[in-house]
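Structure for this input, please:
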Amino acid sequence: MFQIKDRRKVKGGKKEKIKCVLVGDGAVGKSSLIAAYAQDTFREDYQPTAYDTFNVVVDVDDRPVCVEICDTAGQDSMSELRALCYPGTDVLMLCFSVVRPETFRSVAERWTRAVAGVNAPLVLVGTQSDLALDGRTIQALRARGEHAVTEVEARALAAKINAVYVETSAKTRRQLKDAFDAAILAGLPVISSKRPFWKKLLCLN
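Have a look, this model is predicted:
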């Protein structure tokens, strides 16, 4: 099994580099995921993103890999700016909030089309899973005739778009590392050619 160690500074030596781009509707928690993973912080407030990049170094079986993580805006008005970050992408993380079903539908109806021209593997990421257990959130969804996106629903979409699915929470860190591990493994050329193998090993799909 491939081992991805905790992030640490690696001095000297040649590093492989991959580019990971996060896309999805605004306020689904893309920036919070990145902050929790790359900076070990949690952002309570929502601040719209234009375009930000973060770099972390991980060890994949003792191979240092530099991961460039790109945070993009979800607003339609930012589509031209967002498109500028697609060239050179090695893996895409399509993000939606499990407690905002409209953002899940948006992945299926909007984002898969938006990135159709990007030749990169996909990781479907359900965010804010901690809120799926929050009574007020569930009650508010029921009042609108909606429900939190289930794992079965998410995995069905993942299978349809040939993606791995990971459900996570930036606040509790639940499966946070798993989500980025999946993206890193998918983005590495040598490993991405054997996706069914590592998907089975990681038990993500």
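
Please count neighbours and contacts with C-alpha atoms only from this point.
Will do.

Helix or strand: which one has the residue nearest to the spatial centre of the chain?
Against the mean C-alpha coordinate of the chain, by Cα atoms, centre = their mean, the closest residue is residue 93 at 3.7 Å. Using DSSP states H and E, residue 93 maps to strand 91-97.

cool, residue 113 as well?
Assigned by DSSP H and E, residue 113 falls in helix 112-114.

What residues of that helix count as buried?
Neighbour-count burial for helix 112-114 flags residue 112 (criterion: 16 or more other Cα atoms under 10 Å).

Now do the strands in the protein.
With DSSP state E, the ranges of strands along the chain come out as 16-24, 51-60, 63-72, 91-97, 122-127, 163-167.

leaving aside the residues next to it on the chain, what's closest to residue 75?
Nearest non-adjacent residue to residue 75, counting by Cα to Cα, 6 or more residues apart in numbering: residue 26, 6.1 Å away.

one more to put side by side:
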Amino acid sequence: MNNHQVQSNTSSNYDASFKILLIGDSGVGKSSLLLTFVSTCFDHLPPTIGVDFKIKLVTVGENKLKLTIWDTAGQEKFRTLTSSYYRGAQGIVLVYDVTRRETFTNLSDFWAKEVELYSTNQDCVKMLVGNKVDKDSERAVSREQGLGLAQQLGSLFIECSAKTRENVELCFQELVIKIMEVPSLLEEGSNIVKRNILKHKEEDSPPTGCCS
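The predicted structure is shown next:
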């Protein structure tokens, strides 16, 4: 992991653009995770209405990446609005609250099925996130249970806290690195591949001019 340092980057030029979707029940901290990742502050936010998204420019190794991170509403009345937002997502973050057991069971009973139903990328990388580990004394879902569900879903797994920032950067770092390791996803969002094709075409072209 040390070879894949993720750093913020403010340049408008990037090598690849990836779409990441945050899903899970209302109140699990999706918006707070996103805000903590893209800024330096933590706020107690009202429930998301419909969808919201933020853009984060990062550097992974030598590659500059543009992440468009979609934050979806977890309330049941907004769930039908989210189906179209699965389209084209290279990464999906499934979030639960470690202090609320029902938010964990709803991931396997509802949200994971939504991913299977609506995700258009078979190779899409999933990350299971147990949020609010700062409230460990109120924990209702063990780390082992989280790992077990992640294995069932074929997803990455991490526990974090949007409030203390614990593992928030690492969550998105591991997700992005995994996306970069999947050839179909890298090619889909990549300007790198296009540039390499153009470079090879230029190299294969006969030299012009008469100077020697």
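
quick one on the thing from earlier: quick one: the residue nearest to the centre of structure 1 and residue 158 of structure 1, what's the gap?
12 Å (Cα to Cα, to the nearest Å).

now the helices for structure 1?
With helices called from DSSP state H, structure 1 shows them at 30-34, 79-83, 101-106, 112-114, 135-143, 151-160, 176-187, 189-192, 195-202.

Just name the most buried of those.
Mean neighbours per residue, mean count of other Cα atoms under 10 Å, is largest over those for helix 30-34, with a mean of 26.

which one of the strands of structure 1 lies closest to residue 79 of structure 1?
Closest approach to residue 79 of structure 1 among those is made by strand 63-72 (9.4 Å; Cα to Cα).

Specify, as a residue range, where that closest one falls in structure 2.
Using TM-score structural alignment, strand 63-72 of structure 1 lines up with residues 63-72 of structure 2.

sorry, back to before: show me the one of the helices of structure 1 that comes nearest residue 4 of structure 1.
Closest of the helices of structure 1 to residue 4 of structure 1 is helix 176-187, at 6.9 Å (criterion: Cα to Cα).

quick one: contacts of that closest one?
Under the contact criterion Cα atoms under 8 Å, 6 or more residues apart in numbering, helix 176-187 of structure 1 has outside partners 4, 18-20, 33, 36-37, 67, 90-93, 120-123, 125, 164, 166-170, 191-192, 195, 198.

Now that we have the residues you listed, which of them are buried?
4, 18-20, 33, 36-37, 67, 90-93, 120-123, 125, 164, 166-170, 192, 195, 198.

average gap between the strand holding residue 93 of structure 1 and structure 2?
Superposed on structure 2, strand 91-97 of structure 1 shows a mean distance of 0.4 Å to its aligned residues (mean Cα distance after the TM-score superposition for structure 1).

counting contacts, what elements does that strand pack onto?
Of the remaining helices and strands, those touching strand 91-97 of structure 1 by 3 or more Cα pairs under 8 Å, 6 or more residues apart in numbering; DSSP states H and E are strand 16-24, helix 101-106, strand 122-127, helix 176-187.

In a markdown table: these, plus distance to residue 135 of structure 1.
A markdown table is the format used below for those (distance: least, Cα to Cα, whole Å):
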| stretch | distance to residue 135 of structure 1 |
| --- | --- |
| strand 16-24 | 25 |
| helix 101-106 | 16 |
| strand 122-127 | 17 |
| helix 176-187 | 23 |
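
Nearest to residue 44 of structure 1, out of those?
strand 122-127 (13.9 Å).

Give me the contacts around the closest one.
Taking Cα under 8 Å, 6+ apart as the rule, strand 122-127 of structure 1 contacts 28-29, 91-98, 154, 158, 161-170, 179, 182-183, 186.

what's the closest non-adjacent residue to residue 103 of structure 2?
In space, residue 103 of structure 2 is closest to residue 96, 5.2 Å off (Cα to Cα, 6+ apart).
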